[in-house]
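Participant: I would like the atomic coordinates for the input below:
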Amino acid sequence: MDLSTHYLGLALRNPLVASASPLSNTVDGVRRLADGGVGAVVLYSLFEEQLRREAAENARLAEMGTEAFAESLSYFPAEAEAEAEADGSADEPSPRRYLSLLERAAAAVEIPVIGSINGVTPGGWTSYARAMQDAGAAAIELNIYYIPGDPHITGREVEQRHLDILSRVKDAVTVPVAVKLSPHFSSVGEMALRLDEAGADGLVLFNRFLQPDINPETLAIMPDVYLSSPAEARLPRTWISILRQHLRASLAATTGVEGPADVIKYLLAGADVVMTASALIRHGPAHAAVLLDGLSGWMARKGYPSVAAVRGMLALPADTDEAAYERAGYVRAMQAANSSRGPW
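Facilitator: Next up, the predicted model:
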């Protein structure tokens, strides 16, 4: 059974990719994911805020040392590390630690290791993608997590921000670049096309927005990170099915993968790869083998010799009226619910 596939121009042994998560915080974690069977690993995300903080700290240290010998400037990063150890902030991975981890992880496994940057502004921090490339990243994933809280920001401004960030990173690197996209654009399809035309090598559908919750007893705002469920897969699966015939870029599915059936559904919709973090966190990296064995068993039962033979079988044909198709599906679902369950 041929499970091999291509993503971002990279040859993968199978279409299962471990998406960014705490499981890839260490070289041992990356190695366990690779041993579990995944085709590639996306390293946990490095945040724009961390890069800006380090740049500010290095500038502060440089200012303090302006009267010292020039050679001493090379010791500033080590001094900053020592301060971080002293104040306890060393638990938060720094950009230097990230590059070190990326370099060691890429050398430790035979599968592609993809670097991840999480940011919201098209600033100079995007050049850090080049450092990731030099450290051994096979590709870069841009996780653009942005909620325009200012109600005066227009939709076009939000869209342009994504395009500007992509352009900055593409200018900095030669490795492939994927954009992890939000589902909350007024026209997801047009945004996908614009990113494709701007040079995105892949799109990851979709980013999950993990907003804080409210505790009514303590009257406090509290962070709330929860793992995804299969019910959340329907939205990205729908858009992958719609976009499959319209893009040059690779399509990565993420969110809602728990069992082999979820992987299969995404492939049938047209995904080049299927990413998962929640299932691997719940069940451990060895769960990758369960997902892949289930995929192989299903392919054998159905008589499909390769992933390529499965991919996109249920994607919408290019000449389909997508809006009419989706509207018809919605109406059928609502009518079926009303007839089988009665009043809600």
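Participant: hey, let's count contacts and neighbours off CA atoms from now on
Facilitator: Noted.
Participant: check contacts around Tyr304.
Facilitator: Contact partners of Tyr304, counting by Cα atoms under 8 Å, 6 or more residues apart in numbering, are Val310.
Participant: How far does the helix or strand Ala62 falls within sit from its chain's centre?
Facilitator: Using DSSP states H and E, the element containing Ala62 is helix 48-64. Remark: helix 48-64 is offset 27 Å from the chain centroid, using Cα atoms, centre = their mean, to the nearest Å.
Participant: What is the subsequent helix or strand relative to that helix?
Facilitator: helix 76-87.
Participant: pretty sure Leu227 is touching Ser278, no?
Facilitator: Yes: between Leu227 and Ser278 a contact is recorded at 5.2 Å, counting by Cα atoms under 8 Å.
Participant: Show me which of the two is the more surrounded one.
Facilitator: Ser278 (21 against 13; other Cα atoms under 10 Å).
Participant: Met222 contacts Pro216, correct?
Facilitator: No: taking contacts as Cα under 8 Å, Met222 lies outside contact range of Pro216: 10.6 Å.
Participant: between these two, which one's more packed in?
Facilitator: Each of Met222 and Pro216 has its neighbours counted (other Cα under 10 Å); Met222 has more, 12 against 8.
Participant: so who does that one touch?
Facilitator: 212-215.
Participant: quick revisit: relative orientation of the helix holding Ala62 and helix 76-87 in degrees?
Facilitator: Computed by axes from the mean of the first three to the mean of the last three Cα atoms, to 10 degrees, the angle separating helix 48-64 from helix 76-87 equals 110 degrees.
Participant: quick one: contacts for Leu295?
Facilitator: So Leu295 contacts 260-261, 263-264 (Cα under 8 Å, 6+ apart).
Participant: so, if you compare those residues, which one comes nearest to Lys302?
Facilitator: Ile264 (11.9 Å; Cα to Cα).
Participant: before we go on, could you also do this sequence so I can check it against the first one:
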Amino acid sequence: MNNRLEARYLGLALSSPLVPSASPLTATLSGARTLEDAGAAAIVMHSLFEEECQQDQQMLHQFLYDREQGHAESDGYLPEPDGFKTAEERYLETVRQMKEHLEIPVIASLNGVTRRGWSEHARQIAEAGADALELNIYYVAADGDEAAQDVERRYLDILHAVRSSVPDLPLAVKISSQFTSPVHFVKQLKQIGADAVVLFNRFLQPDIHLESRRLRSLLELSRSEELRERLRWIAIVRAQVAVDIAVTGGVHTAEDVIKAQMCGADITQMASALMQRGPGILPEIKTMLLHWLDEHEYDSLLQLKGSVSYRNAADPSGFERANYLETLDSWRP
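Facilitator: Okay, the predicted model is just below:
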């Protein structure tokens, strides 16, 4: 382990803060091996989706219902239940394979919005050997009768249920930036049992096809510019809540990693950069990080962590309204 780049997250000792986040690249053992060989400090697996589990349950229910109806002529054409693997079973098998063949920590991921089912999924994931679990509560509050407190309560209820089910498994909660008071909300997550927060979820934005007037889904990869919003809240949260912080969304370069560290992030999660340029960017970023540390006479990344957080910044008002006023005043036609 190169101790100049070492990091700690969710109680795990990592060789660096470079952690591939949930994506198709972390969905298979071969993909995870490639990332490990390239220098990933840990991986966040692709997500087990609530909808997949529900669909499997419906299929099995329908299958068993048809059997009970006694359709003897069709019995020979129906698959045996023992031969059918659910999405959860396939996911757990991948967790076990990764733990058997990888040396780096494996962080599993659950993605959903309802309060049902999370506890059992989390327990199974813990038993499969995952080192930690990231809860990705991907929820768009579109109901006008649902108050802001109700939205927060959904997150807190899910976290409480999971924490009760797996009291010893390190837990991270991935949230969006669209909360009225993000720091207060992170404090609540910490009180209920979150060991870390991941800032921030990137909601995919639908587009409209003009001719058909239908919505169409677009996958747009992140850009470094998106990191700025995250830097603000990392710095503010770091100064007020004793919780681990992962940044995701907008991490593409060594400079991005350094900025996140300065604001107080423990690790930097990457997906878009890896999908665009391949795992080979990991050793490149490591080399550039070490070069920057040498050039600026730092012994390690940990030495500069949090040096520009809200508490330590020379002008913390820049994270608030002052930045807005200064930016407007600086513009000239």
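Participant: From the rest of the structure, what touches stretch 31-47 of the first structure?
Facilitator: 12-25, 30, 95, 98, 102, 105, 108-109, 111-119, 141, 143, 285-289, 292.
Participant: Kindly recompute the last result at 6 Å.
Facilitator: With contact meaning Cα atoms under 6 Å, 6 or more residues apart in numbering, stretch 31-47 of the first structure is reached by 12-14, 16-21, 24, 111-119, 285-286, 288-289.
Participant: picking that back up, might you specify the subset of the contacts of Met222 of the first structure located within strands?
Facilitator: Among the contacts of Met222 of the first structure, the ones falling in strands (DSSP state E) are 213-215.
Participant: which stretches of the second structure form helices?
Facilitator: Residue ranges of the helices in the second structure, as given by DSSP state H, are 29-38, 50-68, 87-101, 118-128, 148-165, 182-192, 227-240, 254-263, 272-277, 281-295, 301-304, 321-330.
Participant: angle of the helix or strand containing Ala337 of the first structure against helix 234-243?
Facilitator: Assigned by DSSP H and E, Ala337 of the first structure belongs to helix 322-341. Taking the same axes, to 10 degrees, one finds helix 322-341 of the first structure and helix 234-243 inclined to each other by 140 degrees.
Participant: Counting by contacts, list what helix 322-341 of the first structure packs against.
Facilitator: Helices and strands touching helix 322-341 of the first structure, as assessed by 3 or more Cα pairs under 6 Å, 6 or more residues apart in numbering; DSSP states H and E, are absent.
Participant: From Asp201 of the first structure, how far off is the aligned residue in the first structure for Leu48 of the second structure?
Facilitator: Matched by TM-score structural alignment, Leu48 of the second structure corresponds to Leu46 in the first structure. Distance of Leu46 of the first structure to Asp201 of the first structure, given as Cα to Cα, to the nearest Å: 20 Å.
Participant: Ok, Ala172 of the first structure next?
Facilitator: 14 Å.
Participant: Compare the two (neighbour count), which wins?
Facilitator: Higher neighbour count among Ala172 of the first structure and Asp201: Asp201, with 25 against 16, using other Cα under 10 Å.
Participant: Nearest residue to that one in space, please, no chain neighbours.
Facilitator: Nearest in space to Asp201 of the first structure, with sequence neighbours left out and distances taken as Cα to Cα, 6 or more residues apart in numbering, is Ala249 at 4.8 Å.
Participant: What's that neighbour aligned with over in the second structure?
Facilitator: Aligned partner of Ala249 of the first structure by TM-score structural alignment: Val243.
Participant: how many neighbours does its match have?
Facilitator: 20.
Participant: thinking it is in contact with Val197, fair?
Facilitator: No: between Val243 of the second structure and Val197 there is no contact, the gap being 7.2 Å when judged by Cα atoms under 6 Å.
Participant: which residues are in contact with both of those two?
Facilitator: Here Val243 of the second structure and Val197 share no contacting residue, scored by Cα under 6 Å, 6+ apart.
Participant: Where does stretch 284-295 of the first structure end up in the second structure?
Facilitator: The aligned range for stretch 284-295 of the first structure in the second structure is 278-289, by TM-score structural alignment.
Participant: do stretch 130-139 of the first structure as well
Facilitator: Matched against the second structure by TM-score structural alignment, stretch 130-139 of the first structure falls on residues 123-132.
Participant: Endpoints of that stretch, how far apart?
Facilitator: Chord length of stretch 123-132 of the second structure, first to last residue, is 11 Å (Cα to Cα).
Participant: what's that stretch in contact with?
Facilitator: Stretch 123-132 of the second structure is touched from outside by 96, 105-107, 166, 169-170, with contacts defined as Cα under 6 Å, 6+ apart.
Participant: what residue is smack in the middle of the first structure?
Facilitator: Central residue of the first structure (Cα atoms, centre = their mean): Lys180, 5.0 Å from the mean position.
Participant: show me what contacts the nearest residue to it once chain neighbours are set aside?
Facilitator: The shortest distance from Lys180 of the first structure to any non-neighbouring residue, by Cα to Cα, 6+ apart, is to Val204 (4.4 Å). Val204 of the first structure sits next to 180-181, 252-253 when contact means Cα under 6 Å, 6+ apart.
Participant: which of those also appear as contacts in the second structure?
Facilitator: By both residues aligned by TM-score structural alignment, their matches' Cα atoms under 6 Å, the contacts of Val204 of the first structure still in contact after alignment to the second structure are 180, 252-253.
Participant: Can I get those residues in CSV including distance to Trp298 of the first structure?
Facilitator: Below are those laid out as CSV (distance: Cα to Cα, whole Å):
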residue, distance to Trp298 of the first structure
Lys180, 29
Ala252, 21
Ala253, 19
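Participant: can you tell me which of those residues are in strands?
Facilitator: Under the assignment DSSP E, those contribute 180, 252-253 to strands.
Participant: between the residues you listed, which is nearest Gly189 of the first structure?
Facilitator: Lys180 (14.1 Å).
Participant: which position in the second structure aligns with that closest one?
Facilitator: So, by TM-score structural alignment, Lys180 of the first structure is matched to Lys174.
Participant: separation between the residue nearest to the centre of the first structure and Arg341 of the first structure?
Facilitator: Counting by Cα to Cα, the gap from Lys180 of the first structure to Arg341 of the first structure is 37 Å.
Participant: now do Ser187 of the first structure
Facilitator: Using Cα to Cα, Ser187 of the first structure is found at 33 Å from Arg341 of the first structure.
Participant: Which residue in the first structure aligns with Arg213 of the second structure?
Facilitator: In the first structure, Arg213 of the second structure lines up with Leu219, judged by TM-score structural alignment.
Participant: burial count for its match?
Facilitator: By the criterion of other Cα under 10 Å, Leu219 of the first structure has 8 neighbours.
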